[in-house]
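Visitor: can't give you the sequence, but here's the structure:
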């Protein structure tokens, strides 16, 4: 059974706690204007227009009042009100009044409308609005809620932080204060979640990325455009090389299609109509003659154009698998940018598979094998598939027949490959349904990584054809496929997954050589030369610090191996090996150490 607000107890618990928080805020600030307060993953938030910025002391006072409210055992009471009653009830709340008018417009047009935490519907030809009340607080809301505030345990919730949020996400509208909180069925579950949050802070890729010297952001360059250091660029090269080699082994061919595309191509593909808000503004050379260009937000129209330019294909040539490491540009709002996980310049390990309808299942299966192999290499063993379908609202290319074909084909491919999946209405791409691979990291957080999408629409719009067995022209199906998706996003996730302690094959510096005194430097140089000749990335710490400080510095940099060299090592031709975990493996023959590390690199092992 799919999870819905009606059958999800955590949704109801978090929704109800958001209302309790709003009541407490209004008690503390009677002049406050309230906006919306929905449940979200692991918690809830509520937006407020307040007379002054909130302080940590305010959050503590709001929590204290919330505990008093929940201990009052107040029932959550649903009430149906007319539009006029709603306007009177919220006459001092301008944000609620705006929501009411939007609900009425939506209800008049669609018969039923959902917006944030408010609801309206037709009853007997008259538009009615629902509210929920507990104690002295009544909110515009469609529910559902717990039955009584006693179901919210006073020691099982916590307010986490305050941030700014524009009303309805529009930077031209007022900026509100958003209070985030979390609530769980028990104190134990709350404590476990707070522990995970602390661990997540330690692993924050934005902090570790700077500490480890991997990447930077600069206002001189602009928001959302990462700058990679030599270490970061090396890791990017290693990761791209691995996926490139793996894809080649699976029969993919790599192409290149540039960064700029004429806007007219996106008009044909449907991107201009359905994706323009995420595209950078046009670059106009000669508007009269159609010389208007866009930075690429997607790669598919370029690959389909390349398919066409290579001549009319035969069914015998299919499937054709075009892969490209392409940098794409998406005009994300500044407030939505988050380190590497949401940027404006992103590089995808993109692929488009041109195939016949009969080849969809086998091509899906091949892509599934590739994804499994890559996930296992990177250490993501816990994942599931989300089947993202077209919703009743949103921007989608209008072609019901092709949507039905694509959805049926994707479901058949999932079932033929024995893939269990959950469905998500409204999460499809604008041109077709997709299978999204959701992986859990070591902290249990979920990330969408890979995707396989079935597209019956764009190839037809862009004139892609092949000659079938019957001698007639047919339109190929295109499978859109990404393994790790955006490299930047995947790299940020990987930093947090490993807390910066990467597997040996990925570590930008694999061994730090530490001479005990200056007279040991020549031997350290010999060791470094032999390691580099064997393909091992090694450096020598020639600083003035003492040996123990150098070991500590290397461990803080998450370098897998520290190789200490002194008189004994010089005489025996060995290295004293210490791991970043602080394990001391003692002296090892240099040849033996090299063979060990080479095997870890060859197998892409996660061991040391």
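Guide: Structure's in. What do you need? Here the structure is a predicted model, which means the values were calculated and not measured. Residues are numbered from 1 along each chain as shown.
Visitor: going forward, measure contacts and count neighbours with C-alpha atoms only.
Guide: Noted.
Visitor: how far is stretch 271-288 from where the chain is centred?
Guide: In terms of Cα atoms, centre = their mean, to the nearest Å, the centre of stretch 271-288 is set 25 Å apart from its chain centre.
Visitor: wait, stretch 182-196
Guide: Mean C-alpha position of stretch 182-196 versus that of the full chain (Cα atoms, centre = their mean) differs by 23 Å.
Visitor: Residues in contact with it: which ones?
Guide: With contact meaning Cα atoms under 8 Å, 6 or more residues apart in numbering, stretch 182-196 is reached by 10, 13-14, 17, 42-44, 152-153, 155-160, 443.
Visitor: now stretch 166-175
Guide: Identification of contacts with stretch 166-175 by Cα under 8 Å, 6+ apart yields 35, 49, 164-165, 176.
Visitor: try this one next to it:
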């Protein structure tokens, strides 16, 4: 692990956040000049930008953002400072009352009565309270003066407005004050800021590209999945094409883990509530669980996770140390009662299919098993061209009451995971307090084509469930011992991973994953017979994968060749095989790739071999 590199990245991000927070103040200063009666809520830096919640006498339009931007540039050029002023809380309340800033007065009174933690919890803005870290209970708060604009703020800020880079105001939204729908709704102005114009332009390009790649739109256009109001929100319906993609992903994971000794199991989708009460999940998740009632009078629920069920397979009989490790795997759906407003295509659903696996092993087998899981994850992501970043999530030793197990057990487990990462020879970061309450974990973050990061795969050590369910194995000394449980996810959620993949590839899946791999396009009806001969030749190609043949279709529509090619391109079909008199006479095909590259005339066998290699290697061949 390169601590210096991690420190440099962290410092660069802190500097960028400071500049963005300063830009939020600059925006507020501009708004106050344009609308002197504006009343300000909070304005933090956020990922990729900043926002400010403001009460205004009129509803802003996108046109107003241009006016605000122009005023911001005028103020920036004046080299206004960010001058810190410290005053007592009572004096601060008096000053904000004079300036008719009721939301600032409310924050100050909340700070005075309940402390900084309450303010942060209710606003999400640590800087808004004007109280530095470690000053809980202090009677002094800070303001920052920028020209005419005075704002309650903890800071820090840039030295003056000329240290602000390039910025752009992005959008306007509504936001309830302090996140409470019973409070006034303010106007939230979003903006972004970067150090250079090139960085801003690149970010704006990524935003436009992400709109084009939205998996919700592409999923409909490519006929992969659908939603129905009669079925319910967050409950996707997968079409034959979408189901094929799911199956291929699941089979890929299985092909990697089966040689390593993983065995499939199958569990029911409902369970008695008692299972989750024993596991400890009930207390944490009961508000997110779908409850089921039946004729027995017993309380059931739809399973929100699978691990407690798998413990019961392990516990179904006494185990010997000779049987361990036991590796159980399953692709199955869990159900969580997500709020309607949080649902988002496939990325946030109520029916979540997990490629779940759990390993029960002895303490001295942990390191080897983690290495096995690591290799599965590494090999799975390789074909997708996604770079993986690794985080080691540790416990917070200053708050041991939040975790299960002794300090010795935690230190040993964490050192085992560090040893694995050292063996892999990779860089990683460590985050204190990010461990699960039952054990430390290795989290993998994938970087997609739009430079977005997704936390997908994970390896977790668990001391909790073996203890709660009293899991045992008979050791070599004839005494019962407690196994360690490893949780692992490769895709994470099949639905969410599909949403990431659709946007990563803009719907143009690699050949091995494409629902239709080749579209045969006869120029005229007289070429149909030859088209079906070519189709049969491709279907006859035997593959050593789970899928038996190349997936090929014939476009029989009475439309122009150009229209058929365009349709195939819209469906993101990798190969378009155009057939006319010459091709039929010579027993060949004219091959075009969806990228627009014309591969020229090939024999059917040469094309079949090309597609076969792309399927078997999960790697598309060069097109030029």
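Guide: Everything's here; your move. These figures come from a predicted structure and were not determined experimentally.
Visitor: ok, back up a step: what's the most distant pair in the contacts of stretch 166-175 of structure 1?
Guide: 35 and 164 (13.0 Å; Cα to Cα).
Visitor: Those two - which one has more neighbours?
Guide: Per other Cα atoms under 10 Å, whichever of residue 35 of structure 1 and residue 164 has more neighbours is residue 35, with 26 against 14.
Visitor: Going by the alignment, residue 214 of structure 1 corresponds to which residue in structure 2?
Guide: Matched to structure 2 by TM-score structural alignment, residue 214 of structure 1 sits across from residue 224.
Visitor: so how many other residues sit close to that match?
Guide: Neighbours around residue 224 of structure 2, by other Cα under 10 Å: 23.
Visitor: Find the residue closest to it in space, skipping its chain neighbours.
Guide: Distance criterion Cα to Cα, 6 or more residues apart in numbering; nearest residue to residue 224 of structure 2, sequence neighbours excluded, is residue 242 at 3.9 Å.
Visitor: need the contact list for the aligned partner of that neighbour in structure 1.
Guide: Under the alignment (TM-score structural alignment), residue 242 of structure 2 pairs with residue 232 in structure 1. By Cα under 8 Å, 6+ apart, the contact set of residue 232 of structure 1 is 213-215, 508.
Visitor: Quick check: which element contains residue 120 of structure 1?
Guide: Using DSSP states H and E, residue 120 of structure 1 falls within strand 118-123.
Visitor: Over to residue 91 of structure 2?
Guide: Applying DSSP H and E as the criterion places residue 91 of structure 2 in helix 89-98.
Visitor: One more: residue 193 of structure 2?
Guide: Per DSSP H and E: residue 193 of structure 2 is located in strand 185-194.
Visitor: average offset between that strand and structure 1?
Guide: If you overlay the two and look at strand 185-194 of structure 2, the average distance to its match in structure 1 is 2.2 Å (mean Cα distance after the TM-score superposition for structure 1).
Visitor: And that strand, what's buried?
Guide: For strand 185-194 of structure 2, the buried set under the neighbour-count rule, 16 or more other Cα atoms under 10 Å, comprises 185-194.
Visitor: what's the answer for stretch 400-419 of structure 2, then?
Guide: Within stretch 400-419 of structure 2, the residues that count as buried by 16+ other Cα under 10 Å are 403-405, 410, 413-414, 416-418.
Visitor: quick check, nearest of the residues you listed to residue 561 of structure 2?
Guide: Proximity of the buried residues of stretch 400-419 of structure 2 to residue 561 of structure 2, judged by Cα to Cα, is greatest for residue 417, which lies at 57.7 Å.
Visitor: Brilliant, that's me finished.
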